[in-house]
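> Have a look; sequence and predicted model below, questions after that.
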Amino acid sequence: MIKNKFVSTCLLTFFGLNITHAQLSNTKKIQLLAEESYQELLENYNSNDSKSDIETDQLYAKAFLLKAKEENNPIKIADAYYMLSDLYTKTSKNEQALAYADSIIAITKNKNNYSYPAKAHLLKAKILGSQSNFQDSMNELAEANKYANINKNEDQQYQIKYFIAILKSNLGQSEESLKLFKSIVEYYENKYQENREYENEYIRSLYAYGIAFNTSKKYDSVQKINDKAIQLSLRTNDSSYYNRLLLSSASVLYNKKEYKSSLDSIRKLQKISSSRSNNDATKNTINFLLGRIFYQQKKVDSSLHYLLKVDSFAFKNKFFFPSIRENYELLIQHYKKEKNIEKQLFFIDRLLLVDSILDNDVKYLSSQINEEYSKPNLILEKQQIIESLEKNNITKIIVLVILSVFVLLLVIIIIRNKKKQKIYQKRFQELLENKKSTETKITKEKEVQTNTQKKPKEIGISEIIVNDILKNLERFEENNDFLQSNISVASLAKRFKTNSKYLSKIINVHKDKSFSNYVNELRINYVIEELKINTKFRKYTIRAIANEIGFNTTEAFSKSFYKTTGIYPSFFMKQLEKQEISKKM
């Protein structure tokens, strides 16, 4: 694997150095890379963390896509689209990223996949949330939640919980947000202890937890969490969260009125990271913080420079957040002192518009926001152009309707899950009482009767050959040879000293099923009996059991178990354990 990775890297380097002579197009590079395995392409894609490698990442992603399209593999195509969408978010090309996310949803919504389309809905929620489009972001989270619950995908459920906590924080529901973040941090901390691959998620959850504490003005807690997250982030090659954590620390210092220390933290951040390494939202946050720091230090020109930058970015990108109100309060104060009525009224209008957007899109209103420049004061300064600013009741009704629908959907999902549990429990009892074994026995008796009734000419194979193969199959079943992995029609035919065509046809006619179904059902019937009588076997993981009885993947084993029994192996094993515990009690 390492050798292949090295070779592919050398290829790309060679292409880059000799492009003038070879005139090798990106299309040719992609075609050559597509000959690698999915795993190799993904590993090479993930190994490029810096933004300077975006073009290289695109080559790997497009090679992945080409390979998936040639094989007509919709899930792999979705994986490639996700890689490309992720690349576009890194370069702030959100429209292209959303387009790829929509394509993923279109091709996976009916595939009953464990990760998709919930993964794509989560991606859309993240992008829309970064644009302050909280209503659409919430809609995407609702869709993701529906699929994550159906698939019992715990990782996705916690990703959704993470975004809900952020939304609650933006809605001013600080205490609820902190409770959610606490459980999220605990979840990812446990995952991180089990698997270091969860490091990024753990750091991200700590960072967001700190932001929530900052909003709640619990500054000591923020710094404690930030220090822990910074230590973790220094161990990884990805410096994006380290930069954000420095910015979070700068924000805490500002809130504690330690303006010089806050400015020092920002300068440190700017020194260690180039302007290209920070996305637009991060740059805007830095500008917002600098504008406020310089205002408090009475550096008017510097403050004004950054405050105006924040205003320009907000309206150009439709990027509004609750604390941005302070930006306009400071601008209004400045122009009021300057007695610049035209500018003063201009930014009062801006502030009223921001209030309206926050009211309608974020549902965020609190006395703290309006403490210094409340709406009555703004209306008065506008020479009573507006007598009162009423809240939009229609928006509240829409929110209630959406929440009601969401609750109704959750109730429906819960009811459906309960029905499924009853069905699973019934099937478990049937398996426990050997009803399945009885059905298998009856089926075999019917097969014997059918076999005696069928004439050799009906399948076009000599009776001697048929009987010989059936005897071999009988020994195959008695000796549990079906537990061997990688059994194929060809390998078994070779063992029986016959040809694949004869073997396949005899199994189809006399066993009334395809070769793969025949072998898989034998394995499943075997493992059911083994799990019922062997308590040690029950302690194996699903993966270990799958390997033990000849399946190459856990997914293949689970699907085959469900197809044969109507329940999943994890459920069957849990029920067996429950019965064992109840017997001991």
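It's in. Numbering: from 1, shown residues only.

> CA atoms for contacts and neighbours, from now on please.
Fine.

> Just give me the neighbour total for Thr395.
Close neighbours of Thr395, defined as other Cα atoms under 10 Å, add up to 14.

> From His121, how far off is it?
24 Å (Cα to Cα, to the nearest Å).

> do the same with Arg495
The separation that Arg495 has from His121, given Cα to Cα, amounts to 50 Å.

> Comparing the two, which residue is more hemmed in?
His121 (26 against 11).

> give the contact list for that one.
101, 105, 140-141, 143-144 (Cα atoms under 8 Å, 6 or more residues apart in numbering).

> Let's see which of the residues you listed end up in helices.
The helices, defined by DSSP state H, take in 101, 105, 140-141, 143-144 from the contacts of His121.

> By neighbour count, which of those residues wins?
Counting by other Cα under 10 Å, top hit in the ones in helices among the contacts of His121: Ala144 with 26 neighbours.

> re the thing from before, quick one: which of the contacts of His121 is nearest Arg244?
Closest approach between the contacts of His121 and Arg244, by Cα to Cα: Leu141, at 24.1 Å.

> How about the host helix or strand of Val509, which residues are buried there?
Using DSSP states H and E, Val509 sits in helix 500-510. Buried residues in helix 500-510, counted by 16 or more other Cα atoms under 10 Å: 500, 502-507, 509-510.

> Reformat these as TSV; add distance to Arg475.
Formatted as TSV, the buried residues of helix 500-510 follow (distance: Cα to Cα, whole Å):
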residue	distance to Arg475
Ser500	18
Tyr502	18
Leu503	15
Ser504	17
Lys505	18
Ile506	15
Ile507	14
Val509	18
His510	15
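
> and the comparison structure, right after this:
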Amino acid sequence: MRNSIIIICLFITSILFSQTNKNLSDDEFLIVRNKTRSFFNTNSDSCLFYINQIEKSKEKIHLAFAKGAKGNLISKNGKIKEAVVLYDEASNIINFLPKNKFNIENSILIHIYGGNIYKNAKSFSNALDVYLKAKQFAISINDEIQIGMINLNIGNIYYEIGNYEKAIKIYRLVDATIDANKLNVTQEDYFSKKAFVNFNLGVCYEAYFAKNRDNFKLLDSAFFFYDKTIKLYSNDNLYFKMNSLKNIGNIHFYKNELQKAEENYLNAYSISKENNNNLIEYSSVYNLGLIYYEKKEYIKALHYFHNVDSLYNLQKNLGLSEYVDANFKQAKIYNILKDYKKSLLYSNIYLKNSDKINQIKNVNIIEVNKKVNNIETKNEIQKIIQDNNSKIVMNKVFIGVFILIFILLITLVINRFYTKKRFNEKIEKLIKEYEDNTSIDSNVKNETPTVISIDNENEILANFKNLIDKKEHLKSDFTQQSVAKKIKTNTTYLSNIVNKHYQKSFSNYLNELRINFVINEIITNSRYREYTTQAIAESAGFKNADSFTTSFKKKTGITPFQFINEVKKRKET
């Protein structure tokens, strides 16, 4: 019934627009804009339909909104580059428009979409910059509601980097802001925003529990906010309803309340299938498979695990870990049912994909597969293959694979035994070196003068050191050419002076300064240790995480990830 209503509305809107084929008035634009926003999380096809209608308008602010909204929509499907281009185009348009209230209100939405695009790309530093730009616009027109929703997005960034306490604090402040401005918005808008905040609080508490498995009060808090979202605020917003039902199922599963978990997963599955939400459907069928597997209802479990395979093969951007674990469970079930040919088939699929699991971050499913150590699951598959050796010749290939894995594991254990002491000594030396501030010799060496005068040389050197003291070297545009220009010399003189006084090339000395800054921050700043590698790289002026990691390892002999982990261990003890 609901889908029929949506189709009818789309049909009528299509007729109206096709008949008029004229520029949209602002009032007409607002109607279509609100429809676009209402479908963002529930029906991407309907959302795209309304965006396409707005794109027909000749008004620049309408076109800018359409570009920003489309970028936000396609970024959810991994089309990040195209999305960034659309946001940049929208941003360029609004930069030259009059700063009246109508334009500012739409500029706020466009920059929020831009922040969402960068967040979907895991570029949290850029996302934060854009959200803050949107916030400045909202402050300029004193829009408390939008300020609150932008703060909510900023809270989401803290959630992404694992700072759950900070995220929860921001979410609660946003919730209070929404209540304080309840009379300034429609009831529908109020419920929508309350659903958004309460659902995010539930997600944050659930993720917080994943790091503190003994603290079941965190689960109780997550349940409270999910339940509140469903009962009070979700109304017709199926996105929050489906996700809340599924995540309450997660909570029951954590507590081993399988019957309640099953009921919630079935509800989420039913609604997601009816509304063509593949992501929720995929997660729900996987979780239902786990439920029936735990209950030893193997035929039902196979039904849902087969659905996992079908959905994954149709849409590869769904979670790989569910797909791999579903095939592992199917291999075990068919072995129990004595269908050895199918058991080997799913064993092969598992082996082919299991090593890819560490390349993804899964935030949408119950992490039940963590109950089983990866080595143990592979050993179970090996046992299945060995048991079936007399039945199917192909199993010899799998046995060879597992023997190779076993030898590799033994080799790794032996290698770790002999290298651990040297690794610890390297870490100790590195920490001590930087605690004593002896990592980089920044003292000027007294050498024979270069071809330029001593006064000029000293002036260039003093100006260069002044830039370093101001931490200008932590900016990505701090290059030999830009520095030479700033201190009014040429690159040849600058290069010679750096080589003379620091016995290093300009680029090597710059890398050492930056790496030294990072190491010092990691040792002294607990918050810095929680940053992503990309965020750390950007904070020190590196253009990307790869070049930063290469430079860090070249200087220290270890990766940034290894160093951060060792510092954390020492701080905890």
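Looks like it arrived, so ask away. Predicted, not measured: the structure shown is a model, and the values here were computed from it.

> on that earlier part again, max pairwise distance over the buried residues of helix 500-510 of structure 1: which two?
By the measure Cα to Cα, Ser500 and His510 form the most distant pair in these, at 15.3 Å.

> mean distance, stretch 201-214 of structure 1 to its aligned residues in structure 2?
Superposing on structure 2 and averaging over aligned pairs (mean Cα distance after the TM-score superposition for structure 1), stretch 201-214 of structure 1 comes out at 2.7 Å.

> And for that stretch, what's in contact with it?
With Cα under 8 Å, 6+ apart as the test, stretch 201-214 of structure 1 has contacts from 162, 166, 169, 174, 177-178, 181-182, 184-185, 188-189, 192, 219, 221-223, 225-226, 229, 232-233, 241, 244-245, 248, 252.

> Kindly recompute the last result at 7 Å.
169, 174, 177-178, 181, 184-185, 188-189, 192, 219, 221-222, 225-226, 229, 232-233, 245, 248, 252 (Cα atoms under 7 Å, 6 or more residues apart in numbering).

> mind listing what's buried in it?
Buried-residue list, stretch 201-214 of structure 1, by 16+ other Cα under 10 Å: 201-214.

> so can I have JSON lines of those showing distance to Ser37 of structure 1 and secondary structure?
Compiled in JSON lines, these are given as follows (distance: Cα to Cα, whole Å; DSSP: H, G, I helix; E, B strand; the rest coil):
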{"residue": "Glu201", "distance to Ser37 of structure 1": "27", "secondary structure": "helix"}
{"residue": "Tyr202", "distance to Ser37 of structure 1": "30", "secondary structure": "helix"}
{"residue": "Ile203", "distance to Ser37 of structure 1": "31", "secondary structure": "helix"}
{"residue": "Arg204", "distance to Ser37 of structure 1": "31", "secondary structure": "helix"}
{"residue": "Ser205", "distance to Ser37 of structure 1": "33", "secondary structure": "helix"}
{"residue": "Leu206", "distance to Ser37 of structure 1": "35", "secondary structure": "helix"}
{"residue": "Tyr207", "distance to Ser37 of structure 1": "36", "secondary structure": "helix"}
{"residue": "Ala208", "distance to Ser37 of structure 1": "36", "secondary structure": "helix"}
{"residue": "Tyr209", "distance to Ser37 of structure 1": "39", "secondary structure": "helix"}
{"residue": "Gly210", "distance to Ser37 of structure 1": "41", "secondary structure": "helix"}
{"residue": "Ile211", "distance to Ser37 of structure 1": "41", "secondary structure": "helix"}
{"residue": "Ala212", "distance to Ser37 of structure 1": "42", "secondary structure": "helix"}
{"residue": "Phe213", "distance to Ser37 of structure 1": "45", "secondary structure": "helix"}
{"residue": "Asn214", "distance to Ser37 of structure 1": "46", "secondary structure": "helix"}
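
> tell me which element the spatially most central residue of structure 1 is part of?
Nearest to the geometric centre of structure 1 sits Lys119, at 4.4 Å (Cα atoms, centre = their mean). Using DSSP H and E, Lys119 of structure 1 falls within helix 118-130.

> elements contacting the helix holding Val509 of structure 1?
helix 489-495 (3 or more Cα pairs under 7 Å, 6 or more residues apart in numbering; DSSP states H and E).

> can you tell me which residue in structure 2 aligns to Ser491 of structure 1?
Mapped onto structure 2 by TM-score structural alignment, Ser491 of structure 1 lines up with nothing.

> hang on, Ala261 of structure 2 packs against Tyr254?
No - taking Cα atoms under 7 Å as the definition, Ala261 of structure 2 is not a contact partner of Tyr254, at 9.1 Å.

> out of those two, which sits in the more crowded spot?
For Ala261 of structure 2 versus Tyr254, neighbours defined as other Cα under 10 Å are more numerous around Ala261 (24 against 18).

> Nearest residue to that one in space, please, no chain neighbours.
Once flanking residues are discounted, Ala261 of structure 2 sits nearest to Gly249: 4.1 Å by Cα to Cα, 6 or more residues apart in numbering.

> Name the nearest residue to Lys58 of structure 2, sequence neighbours excluded.
Asn23 (5.6 Å).

> Can you give me the stretch of structure 2 that the helix holding Val509 of structure 1 aligns onto?
Counting by TM-score structural alignment, helix 500-510 of structure 1 has no counterpart in structure 2.

> and the next element down the chain from that helix?
helix 515-533.

> Can you check which part of structure 2 the following helix or strand past that following helix sits on?
Per DSSP H and E, the first helix or strand lying C-terminal to helix 515-533 of structure 1 is helix 535-538. Aligned by TM-score structural alignment, helix 535-538 of structure 1 corresponds to no residues of structure 2.

> Check the offset of helix 535-538 of structure 1 from the chain's centre.
34 Å (Cα atoms, centre = their mean, to the nearest Å).
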